Every structure is written in C-alpha cells, then in structure tokens.
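Student: All I have is the shape, not the residue letters:
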C-alpha cells in the first residue's frame, strides 16, 4: 500500500489592513491547497464556503513556475491574500520590538542637565513614549 501524495500548496500573505489600530494583526502566511495542475494553469482553493462548497481560483502555471511568484489579478483586489501568490512560503519581516531600556537611556542622555538640548530631549521622550504605548 503506497502512502498518499503530500498536499501541495500555493502561498499568499494576509496583511489584514484595518482603519483602527486596535485591531491590527501582523501579516501572516496563508496556504492555498492546489486541486489540479494542467499544462497552462494551477487551480487552487481560494476559500471554503461550507461543507462541500469551495471557491476555486487559478494562475498561469508557466509564469509562477518560472518566477516563483505571480500577481493574481483575478483574486478580487490587492487586499486579498491570494493577490500575490508564491510557490514557496515567503519570509515575512516582522518589525523588531523596540528596546525600552535603550530608548530610556537615550532619553536620559538627551536631557538638558546632561548636556543635551530641549529639542533632543523632547524627540527622545516622544520615541520612548510611542514605543512604550506600542508594547503595552
């Protein structure tokens, strides 16, 4: 008895853009299961609507296999996770969390009593306060 073939996927990025920063979620990689490959196209599951109901999409097979990625203008819009598809999972650069200790030290060094100027201290304090709010 042979083992089943591993599922193949295309990959996209869900960047969940929201107008309200309270609902921000960092970008994440989304997998789209490949259902069929022909000489010209790769068909994949865009979304599952319910039991047994799926919405499919397709991309140009030659282009994605040559470039490793493709812009899928049939995805519905730039915000759709399958608008930009990849053959391999993309590396997402997550912004580094600010180091509050370093920012606090920079703020202290910029204080007028330690040789800094008012403008330098105000700018350093704003950076510190903004980073403190972001990590809360």
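Tutor: The structure has been received and is ready for your questions. Treat the numbers as computed from the prediction; the structure is a model and nothing was measured.
Student: hey, let's count contacts and neighbours off CA atoms from now on
Tutor: OK.
Student: Quick check: nearest residue in space to residue 36, chain neighbours excluded?
Tutor: residue 43 (5.1 Å; C-alpha to C-alpha, 6 or more residues apart in numbering).
Student: Show me which positions of the host helix or strand of that neighbour end up buried.
Tutor: Using DSSP states H and E, residue 43 sits within strand 41-50. For strand 41-50, burial by neighbour count (16 or more other C-alpha atoms under 10 Å) applies to 41, 42, 43, 44, 45, 46.
Student: for comparison:
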C-alpha cells in the first residue's frame, strides 16, 4: 500500500465582503496548495489559476505581498504558515460593582463634580435595570 504524497500549502486571508449581508463571513485564513517549488519561486493554485511568489522572500520574511494582486484577492499577501486572524470583540461592559465604585469616586464629597456624579449614577442605574438578577440557588 502506498501512502499519498503530503500536500504543502501557502496561505492567504479572505476578507471578502458581499453587498448582501446575509452571506457575510468574517475574515478567515485560506490554504492554497503548492503545485511546484523552484529555487526562486513557489507556485500555487488559486481559483483554478497557477500563481507564484518569490520563494526566498517568502521563506525569509514568512510572507510576500504580491504587487500584481488586487487588495480584494485572498492571495494579495501570501503567508508561509497559517496566519492568525483576529476578530474584534467588544469590551465587556463594566460590572455593577465597578459602576458603583465609579459613582462613589465621582461624588462631590470625594472630590468629584456634580455633573460627573450625575453621569456616573445614570450609568449605574441604567446597568442595574438591564442586568438580570442572579439565579436563586
């Protein structure tokens, strides 16, 4: 029994955004199979076409920006290893204890101003009314 040849890949980032938001996909890494390597170039398959990048720059820097590629193409920048794609996650809202402490610090008796205290109290009250009560155990 023969073992299949191991497939090598180079990588890109697909950040395509369609006009139809129902088909939105967040940016993600895409693998392109390497079809040939020479001392100067790495050839890979992209959407049925064979493309290439400078092998020495790819291996030295870990990535190569293709000058002939469009910014919308997933292989605009080709990576030697799978790139980490970070997604923006909104910061967690402050807890009620943090809001209560901020309200106390903004109090005029502690050196704050009336306006700062009123704003801090409004944030605390808004969070208190929208935060679900903890489950009884």
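Tutor: Now that the structure is in, tell me what you want to look at. All values reported here derive from a predicted model rather than from experimental measurement.
Student: Remind me what the strand holding residue 43 of the first structure packs against, helices and strands.
Tutor: strand 28-37, strand 53-60, helix 61-67 (3 or more C-alpha pairs under 8 Å, 6 or more residues apart in numbering; DSSP states H and E).
Student: Format these as CSV; extra columns: distance to residue 21 of the first structure and mean neighbour count.
Tutor: Converted to CSV, those look like this (distance: least, C-alpha to C-alpha, whole Å; neighbours: other C-alpha atoms under 10 Å):
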stretch, distance to residue 21 of the first structure, mean neighbour count
strand 28-37, 17, 16
strand 53-60, 31, 15
helix 61-67, 34, 13
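Student: mind listing what the residue nearest to residue 36 of the first structure touches?
Tutor: When contacts are counted by C-alpha atoms under 8 Å, 6 or more residues apart in numbering, residue 43 of the first structure touches 34, 35, 36, 37, 56, 57, 58, 59.
Student: Now do the second one against residue 127 of the first structure, distance only.
Tutor: To tie it back to what came earlier, the one meant is residue 35 of the first structure. Using C-alpha to C-alpha, to the nearest Å, one obtains 49 Å as the distance from residue 35 of the first structure to residue 127 of the first structure.
Student: now do residue 98 of the first structure
Tutor: As for residue 98 of the first structure, its distance to residue 127 of the first structure is 10 Å (criterion: C-alpha to C-alpha).
Student: if we can go back for a sec, looking at the helices and strands packed on strand 41-50 of the first structure, which is nearest to residue 73 of the first structure?
Tutor: The closest of those to residue 73 of the first structure is strand 53-60. By C-alpha to C-alpha, the value is 9.3 Å.
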